[in-house]
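In: Provide a 3D model corresponding to the input given below.
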Amino acid sequence: MAFPLLPGSEQNGQSRPAPRRGLRVVLLGAVATAALTGALTTGFVSPHSAVAETAAPIAAQAPSASPVSFADVVDHVRDAVVSVKVKITETADASDDDDDNSDSPRPGQIPRLQPGDPLERFFKRFGQPGMPHPGGPGKPHSAQAQGSGFIISSDGYVVTNNHVVEKATEVTLTTDEGKTLHATVVGTDKKTDLALLKIKEDGSYPHVKFSSATPRVGDWVIAVGNPFGLGGTVTAGIVSARGRDIGAGPYDDFLQIDAPVNRGNSGGPTFNTLGDVVGVNTAIFSPSGGSVGIGFAIPSETAQSIIASLKDKGAVARGWIGVQIQPVTDEIADSLGLKSSKGALVADAQDNSPAKEAGIKSGDVILGVNGERVDGPRDLAKKVAALGPGKKADLLYWHDGAEKTVAVKLGSLPDEKEAAKPAALQDNSALAGLGLKLAPASSVQGAGNDGVVVADIDPEGSAAQKGLRVGDLILEAGGRAVSKPSEIAAIIADAKKDGRKAVLLRVKSGEGTRFVAVATNPAS
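Out: So this is what the prediction gives:
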């Protein structure tokens, strides 16, 4: 059974999960359904200016021993924590109700009701999934979402999650005392799920500050927020782990905490016992929809730099070298003559990219950036993104059995619209659907010059079910000799357009040469 990370913001009392990826879990929900999509850094951007602090931040004294009570800390911080409510305008889509052509409800969805059912009017009134929206299909309608946030400066800057305020047409904040304030969205960053708001009303507001110390596993933490729309709520626990990758994006670096957080806690702060913010609550891992003691928070060191960039420019700029990378398996390391599996294998270098211009090629392994060794693809992406566009970086890489160094001038990470444009790398969706990652045989030492090597494979993917394994050499696809992954992807795509259900691969392995039929539409 897959246990989803359930949304932390609520819309009309109902949260919808975001698309699944990575560990088969879902990030905390979107403002009324917007999901966090993966891409770059968890805040490794040098701030150009500090977030405004015109008054002494709220802080409590550290206890001399494990606290008997958190009441003093809570008294110091609770006035800076707010409930965030947003209004958005959506267009009802028939696919919301009928996309699965099934009468079975999706998780969190009510069963379909027959016309005249006594419950029909109740659910229609509250806009539940599975019921027609007022005004009919395709008509714009208002929706609400809610979460949590916290004030970080006396002049009223507020931190929350991007998915809480994404697509918002109106944002209101409610303080612990019940006062309602209006706010504008200064900037958002989908890649780290962070957003910065500014209170419209003038005034000097109670606020908290980010911690300058990294919490240790086992340290006490306190989560404050607005679970289930109940209002200010406090829970306590410990830091369970650091550096968690939950499949939210290529730069996951979450704190795992066991302080109970639930729907509506999204964007709320996690404090240490000094009253400093050590994390921004973002996701939970749960089979039931409620807390089971596994929550995830964006670390303060990530949030600080992202928020500073949002305040300064309204957006976050990240460095980019333009390579598609993948982990180095033990088999790949051995075939390339590497002593360890650390580093990032370049599956392809994009045309006109900084890496391509510097001579980085498919089959090279990037080992370090500016003298710091790279553990894997995620670590490389963080380091490059942190440097920012226009900066120079010395890349240490493995090429033809030897280490080399090259200077690269970093570009700017393309936005999502640019990244979605057709390109050689985007042509390989067919391979991703099969659960395959391929590399030209010529780039893998000992594989020869003909064919394409299976560099990595999803053990649950359709290709693995057909018997393909890491290290297999694909010589032909659809009766044609191949030497590049893109050629196989193109052949599969053409076969799909022609209505064929499968493509025949000629595969060479340790057991000999054989043919394997792979589906052109693995999901079907």
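
In: only C-alpha atoms for contact and neighbour calcs from this point on.
Out: Fine.

In: Which residue ranges of the stretch 201-350 of the chain form strands?
Out: With DSSP state E, counting those that start in this stretch as the criterion, the stretch 201-350 of the chain has strands at 220-225, 233-244, 254-257, 269-271, 277-284, 295-299, 319-320, 323-327, 344-349.

In: chain center to the fifth one, what's the gap?
Out: The gap between the average C-alpha position of strand 277-284 and the chain average comes to 14 Å, counting by Cα atoms, centre = their mean, to the nearest Å.

In: for that strand, packing partners?
Out: With contacts taken as 3 or more Cα pairs under 8 Å, 6 or more residues apart in numbering; DSSP states H and E, strand 277-284 sits against strand 269-271, strand 295-299, helix 300-313.

In: before we go on, could you also do this sequence so I can check it against the first one:
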Amino acid sequence: MAYRGGCAAFALLAAFAFDAFGAPPPDFTDVVKRSTSVVVNISSTGKAGRLASDAASGDDEEDEERIDEGSDSLGTGIIIAADGYLLTNQHVVENADEIIVRLADRRELPARVVGSDARTDLAVLKVEAQGLPTAALGQSDALDVGEWVLAIGSPFGFEQSVTAGIVSAKGRSLPTEPYVAYIQTDVPINPGNSGGPLINMKGEVVGINSQIFSQTGGYMGLSFAIPIETAVDVAQQIRAHGKVSRGWVGVLVQPVNRDLAESFGLDAPRGALVSKVFDGGPAAAAGVRPGDIVTSFDGRPIVVSSALPPLVGQLSPGRQVPLVLLRGGREERLSVHIAELPEGDPLAAATPHPDVPERAANRLGLRLGPVPPDLARLLGLGSGGALVEAVDNDRATRAGLRQGDVLSMLNGNPLEGPEAFDRAVEGLPTGRALALLVLRRSGPAYLALRIP
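Out: Model prediction:
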């Protein structure tokens, strides 16, 4: 009786949901029938490499799983050309000695890597076949948040598994891949789904499932897919040139929070705050300065800082584009030349912590000292600045300041030294928001701190 009562209650709830929303739950069967033929299972054998565990949490060392010599890595891919070109994630085939692709008709074919791109985690494969069905490609820009989407893949080796969910957000930026504006969904993704398609209700591929954000290593409701436009552009460049070229203007940017907006005289947080301008880069030649806030790039408004790197990266080197920024509360219009993104990472690792001498803390709870010459050269600091030797205040810690930071600017003005900083802070009113430009070996950043 309890079982029947439960069924009745469920039926009542379903009927209520039908009446409340005016439509039945979606039926994915037609979409799946039209889509499965273009989805392939990929298995690779080779040297130790990253498994398709897809963890995108903050600690790479803990979340990254590795496979031993000779073990298998399972993933998914889609057919993008009838003559045997496939698209998948790079980490599915990374360091592989042998790659086997299983088609929907159960044929198994050896594959070779045509090329790959680490910055987007994409790879193009080739199998020797003709007349293959190809994926219908949609437009990720046309997706609406809340729209139904589904994934097809091989989670834990269970081929052609279908899961469904909705688009949770668009244009998401992850710390490790700033040049991809990810589609966030709640579609269940597990190891083996990597490289598989994200499909809309028209049966069109709108993304390549790539990562999950997890604190356990398993699915926790946050999945990320590479927009299909990005994936196709990467695939076309790899096939045509064997590599991927991206635009570069030579700046590092960061978000503008409420306190930073106040310290820069903005009515609300918006734009991309320039924390570093690389010497000799296009932005430096155009006149961009640290502390500028980019509000428009190439005619497109920049509301959040994460929107800027993908816009720059998708441009072809050689173009000249307009740039609108705020400087000292006034709007400036510049023109910047797009260069090619250099190979490698221009930033080094974390800043080492110096020995802490006994100095008195200032009004903000910071113990400051002069910047050692070798550290100043490493950070590109010409003169002045103040080294944070200790942080004795919870407010400063919460703002992000830490031992080893070098303070180079206060509210847009260069710091001549620790004494100059202490004098400037002593003369400011209580509650005033400060904008501090902090230099670290991992990169510069603006931090906001209020006078207690």
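
In: What TM-score do the two superposed chains give?
Out: The TM-score (TM-score structural alignment, normalised by the length of structure 2) is 0.68; 360 aligned residues with a Cα RMSD of 4.1 Å.

In: if we can go back for a sec, identify whichever of the strands of the stretch 201-350 of structure 1 lies nearest to Ala464 of structure 1.
Out: strand 323-327 (17.9 Å; Cα to Cα).

In: Give me the contact list for that closest one.
Out: 341-350, 353, 355, 376-377, 425 (Cα atoms under 8 Å, 6 or more residues apart in numbering).

In: quick one: which of those is nearest to Gly178 of structure 1?
Out: Pro377 (46.3 Å).

In: residue in structure 2 matching that closest one?
Out: Aligned by TM-score structural alignment, Pro377 of structure 1 pairs with Ser305 of structure 2.

In: separation between that match and Gly280 of structure 2?
Out: As judged by Cα to Cα, to the nearest Å, Ser305 of structure 2 and Gly280 of structure 2 stand 23 Å apart.

In: Ok, Phe224 of structure 2 next?
Out: Noted for Phe224 of structure 2: a distance of 35 Å to Gly280 of structure 2, by Cα to Cα.

In: Those two: who's more crowded?
Out: Counting neighbours by other Cα atoms under 10 Å for Phe224 of structure 2 and for Gly280 shows that Phe224 has the greater number, 30 against 9.

In: What's the separation between the more buried one and Ala350 of structure 2?
Out: Applying Cα to Cα, the value for Phe224 of structure 2 to Ala350 of structure 2 is 27 Å.

In: do the same with Glu177 of structure 2
Out: Counting by Cα to Cα - Glu177 of structure 2 and Ala350 of structure 2 are separated by 19 Å.

In: Just the buried positions in stretch 298-317 of structure 1, please.
Out: Neighbour counts using 16 or more other Cα atoms under 10 Å place 298-312, 314-317 of stretch 298-317 of structure 1 among the buried residues.

In: dump the residue contacts of the aligned residue in structure 2 for Ser153 of structure 1.
Out: In structure 2, the residue paired with Ser153 of structure 1 is Ala81, using TM-score structural alignment. By Cα under 8 Å, 6+ apart, Ala81 of structure 2 lies in contact with 132-134.

In: what about 10 Å?
Out: 38, 87, 126, 130-135 (Cα atoms under 10 Å, 6 or more residues apart in numbering).

In: whereabouts in structure 2 does stretch 221-236 of structure 1 align?
Out: Going by TM-score structural alignment, stretch 221-236 of structure 1 sits over residues 149-164 in structure 2.

In: Now find how far off-centre that stretch is within its chain.
Out: 24 Å.
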